[in-house]
Structures are given as C-alpha cells and as structure tokens.
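>>> I would like to see how this sequence folds:
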Amino acid sequence: GLQMDMVEAGWLSALPYLAAVIGMLVVSWGSDKLQKRKRFVWPPLLIASIAFYASYVLGAEHFWWSYTLLVIAGACMYAPYGPFFAIVPEILPANVAGGAMALINSMGALGSFGGSYLVGYLNSSTGSPGASYLLMSGALLLSVVLTIFLKPGASDRTPAPNPELKVKAA
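Alright, predicted model coming up:
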C-alpha cells in the first residue's frame, strides 16, 4: 500500500482546491472576455463527470492516475461558479434574479448536506468510494444536460411598455 505522513496527506488533499482556484480564475476571465457564459459552464462540468467516472474505472490500484483524475474533477467542478452566477441575472428579469440566486444558494447548501450524507452512506454500505464516484459523475452529467438546454429568459426580450407611463391626452 501507499504510505505517507500527515504533511504529505495534507498536500494531497489541498491540491484539488488549489487547482479549483486556478480553474475558477481562468474560466471566469474567459467568460468575461468572450461574454459566452454557457460555453464556460457545461464543458468543465462534463470534464469533471468524465474524470470522476475514469477515476472509478481505474480504482485504488492505480492511485496516482486516479488521484490526478480527482484533481482534474475537483478543479472542473468549481471552475464554472463565476460564469454560472453571471448567467442568472442575464436570463432572469431583474425583479426575480435576487430571489432566484438566494434559492440557488439555499438548494446548493441543502444539496451539499444531502450529498455528504449520501456519499457517506454509499461508502459505508458498499465498502468503497466507487458508488460515490458514480453518483458524482451522474450528477455532473445531469448538470451538463440542464445547462445545455437552459433557454434565455424574459430579460433577453424587449420589455413590454409600462401602461402607467402613458401620457394622458388632454
């Protein structure tokens, strides 16, 4: 087996988050530069989905390859945060965008709690993290599909004239 001390284990667990910070900066910069939000959201999520699945297929006997794929998956999961939250006010009318973002954050927190519980349950019931990797891969793939089929909302259309602003004829 693979033997390492606490410092080495700490560096190994920190690397996916360092990669995520770099990914977030690069993807956000590209999204702002080109103003193509969806193009910077779904491809990283698809790469993360494939990386989780490939890490599952390789398994623990190929630790370094599997670990590298998990670093890629971690970076690609976090990378689209900036463009994703930039999409919301661009596709929704201004009067509901704030509430929608609050709802998204609330559902994210709930999903984080539920996902952590589900991953722990799957790991303990199956005895390995394989089922959790498949769950993550599937959830990310679903995110890709939902993002691709996301249609522009009301704010992209010409606003309807406000009847209260009509000048009364004398």
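
>>> When you work out contacts or count neighbours from here on, use the C-alpha atoms and nothing else.
Will do.

>>> Met77 versus the residue lying closest to Leu15 once chain neighbours are set aside, what's the distance?
Counting by CA to CA, 6 or more residues apart in numbering, Leu15 lies nearest to Val71, which is 6.8 Å off, once chain neighbours are set aside. Distance, Val71 to Met77, by CA to CA, to the nearest Å: 10 Å.

>>> same check, this time on Ser137
Going from Ser137 to Met77 by CA to CA gives 10 Å.

>>> what do the two both touch?
With contacts taken as CA atoms under 8 Å, 6 or more residues apart in numbering, the residues that reach both Ser137 and Met77 are Ala48.

>>> Quick test: name the residue nearest the centre of this protein.
Met77 (4.5 Å; CA atoms, centre = their mean).

>>> OK, contacts around that residue?
Here Met77 is in contact with 20, 44-45, 48 (criterion: CA under 8 Å, 6+ apart).

>>> just these now: which is nearest Val145?
Among those, Leu45 lies closest to Val145 (CA to CA), at 9.9 Å.

>>> Work out for me the element that closest one sits within.
In this assignment (DSSP states H and E), Leu45 forms part of helix 42-58.

>>> Now do that helix: distance to the chain's middle.
Counting by CA atoms, centre = their mean, to the nearest Å, helix 42-58 is centred 12 Å from the centre of its parent chain.

>>> what's the following helix or strand after it?
helix 63-78.

>>> If you count contacts, what does the helix or strand following that following helix end up packed against?
Helices and strands here follow DSSP H and E; after helix 63-78, the next one along the chain is helix 81-91. In terms of contacts (3 or more CA pairs under 8 Å, 6 or more residues apart in numbering; DSSP states H and E), helix 81-91 is packed against helix 6-34, helix 94-126.

>>> Next, the structure of the following sequence, for comparison with the previous one:
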Amino acid sequence: MSKFKIIETPIKDLLIIETRIFKDERGFFMETYNQKEFEEIGLNIQFVQDNLSKSKKGVLRGLHFQIKHPQGKLIRVIKGGVYDVAVDLRLNSPTFGKWFGIELKEGDGLAFYIPEGFAHGFLTLEEETYFFYKCTDIYYAEYDNGVIWNDPEININWPIDKVENLTISEKDKKLPLLKEIVKVLKEEGN
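Predicted coordinates for the structure are as follows:
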C-alpha cells in the first residue's frame, strides 16, 4: 500500500497529495516525500531546492512565479495553517487565469503540488505558521514576477474574514494585474 494518494483538483496537473500518517500513543510519523513512491503513483518530479518560511497570522504572500526557470512546488504546512492558492498561467490551458485554493494545516497529511506554469500565494490563518516547500528549479531573483493578490479578473475568494489584520509586503502590493502579465508571458513564449 502506497504512503501517498493523489487527489485531483478541477485544474489539470494541480494536485493534492494525501499522505498516510502512522499514529500511536507517542505521536505520529509520516514520510513527507519519497521519490520512488512518488514515481509509483505517476509523479516523476525532481526537486532541487527546499524552502521554509515562518509567518504570523494574517500574512498574505504572492501571487508569485518565475518567468524563466519556472518552479513546480510541493507544499506542506508543518506548523499552523494556511489558505494556499495556485493560479493557472499556462497560456494554452483551458483553465488559464483560473484559481484553486486549499486549506493546509499542520498534521493533516496533505501536500499541494503546484506544477510549473502557475502563480502561487498563501494567507496564514494561524500564528507562527511554518510553511515548507520543495521546488523543481532554483530561485532566480532576476526572473521573479507575480500577479496582484486581489486581481478582479482572477477573483480569488481569500478567507480574509478569518484574520484580524492583513499584512502584505510593499513588493506584493505593487504586483501587476493578470492582463499585464499576459503580455510578458507571450513575449517569453510561455
């Protein structure tokens, strides 16, 4: 029996991965990643970088992506909770500009796989949230880009009512609209 199970989302290639958790009176154990077992369930993904961020409640990060060297991300929350969002930026996709969101919490056994070609962001729902993710490519600051979190065309239903104060970086407040990013994506041939 595999330790991992794929749950499909309404957007092709955007996946939730359910992980078996082994619990007893001492606590629990789970493998968060196993390349061989991922390949057995059809996920032949190579990761090259791991990242960990800590945020207080109400922090909204994103929506980020890299123009060149796009990153696929395998996301888990190891403490706290987030509302995690991916937006399809694949120009030839029937779901271009559509979003999917999922609440991830510590100990829930869920991971969210966001492939290359998506913008990504999250809102922390609990204090001291630790957000861990594996990436399929290295971070290159010169290719860093994004879409504004509240773009009316995308119309993400962020659960802002679950936080008292919303904190967004100055950089993220100035991100462009989706319609502006389309021009950049076309120029880069994405």
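
>>> Overlay the chains and give the TM-score.
Once superposed, the chains reach a TM-score of 0.24 (TM-score structural alignment, normalised by the length of structure 1), with 65 aligned residues with a CA RMSD of 4.7 Å.

>>> list the contacts for Ile16 of structure 2?
Here Ile16 of structure 2 is in contact with 6-9, 110-113 (criterion: CA under 8 Å, 6+ apart).

>>> Please spell out the ChimeraX selection for the buried subset of these.
Of these, the buried ones can be selected in ChimeraX as follows, counting by 16 or more other CA atoms under 10 Å:
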select :6,110,111,112,113
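
>>> So for stretch 117-128 of structure 1, what gets flagged as buried?
Buried, per 16+ other CA under 10 Å, within stretch 117-128 of structure 1: 119, 122-123.

>>> Run the chain-centre distance for that stretch.
Taking mean C-alpha positions (CA atoms, centre = their mean), stretch 117-128 of structure 1 and its chain are 22 Å apart.

>>> returning to what we had before: buried only: go through the contacts of Met77 of structure 1 for me.
20, 44-45, 48.

>>> Now for those: which two are most distant?
Largest pairwise distance in those, by CA to CA, is 12.3 Å, between Ala20 and Leu45.

>>> anything in contact with each of the two?
76-77.

>>> Count the neighbours of Phe29 of structure 2 for me.
12 (other CA atoms under 10 Å).

>>> Surely it touches Phe22?
Yes. Between Phe29 of structure 2 and Phe22 a contact is recorded at 5.1 Å, counting by CA atoms under 8 Å.

>>> before we move on, back to that, could you dump the buried ones among the contacts of Met77 of structure 1 into CSV and include distance to Phe63 of structure 1?
Compiled in CSV, these are given as follows (distance: CA to CA, whole Å):
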residue, distance to Phe63 of structure 1
Ala20, 20
Pro44, 23
Leu45, 23
Ala48, 18
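
>>> State the distance from the residue lying closest to Ala97 of structure 1 once chain neighbours are set aside to Gly115 of structure 1.
Once flanking residues are discounted, Ala97 of structure 1 sits nearest to Pro89: 5.3 Å by CA to CA, 6+ apart. Distance, Pro89 of structure 1 to Gly115 of structure 1, by CA to CA: 27 Å.

>>> And Tyr121 of structure 1, by the same measure?
10 Å.

>>> Determine the number of other residues adjacent to the residue lying closest to Tyr81 of structure 1 once chain neighbours are set aside.
Leaving aside its chain neighbours, Tyr81 of structure 1 sits nearest to Met24 (6.9 Å; criterion: CA to CA, 6+ apart). Met24 of structure 1 has 21 neighbours, counted by other CA under 10 Å.

>>> Surely Met24 of structure 1 is in contact with Pro83?
No. With contact defined as CA under 8 Å, Met24 of structure 1 does not reach Pro83; the gap is 9.1 Å.

>>> Can you tell me which helices and strands whatever helix or strand Lys186 of structure 2 lives in packs against?
Lys186 of structure 2 belongs to helix 178-188 when assigned by DSSP H and E. Helix 178-188 of structure 2 makes packing contacts with no helix or strand when contacts are defined by 3+ CA pairs under 8 Å, 6+ apart.

>>> If we go by neighbour counts, what in that helix is buried?
So for helix 178-188 of structure 2, counting by 16+ other CA under 10 Å, buried means 178, 181-182, 185.

>>> and whichever strand or helix holds Glu37 of structure 2, which residues are buried?
Take DSSP H and E as the rule and Glu37 of structure 2 turns out to sit in helix 35-40. Buried residues in helix 35-40 of structure 2, counted by 16+ other CA under 10 Å: Phe38.

>>> Please work out which of the helices and strands packed on helix 81-91 of structure 1 is packed deepest.
Across the helices and strands packed on helix 81-91 of structure 1, the average number of neighbours (mean count of other CA atoms under 10 Å) peaks for helix 6-34, which reaches a mean of 15.
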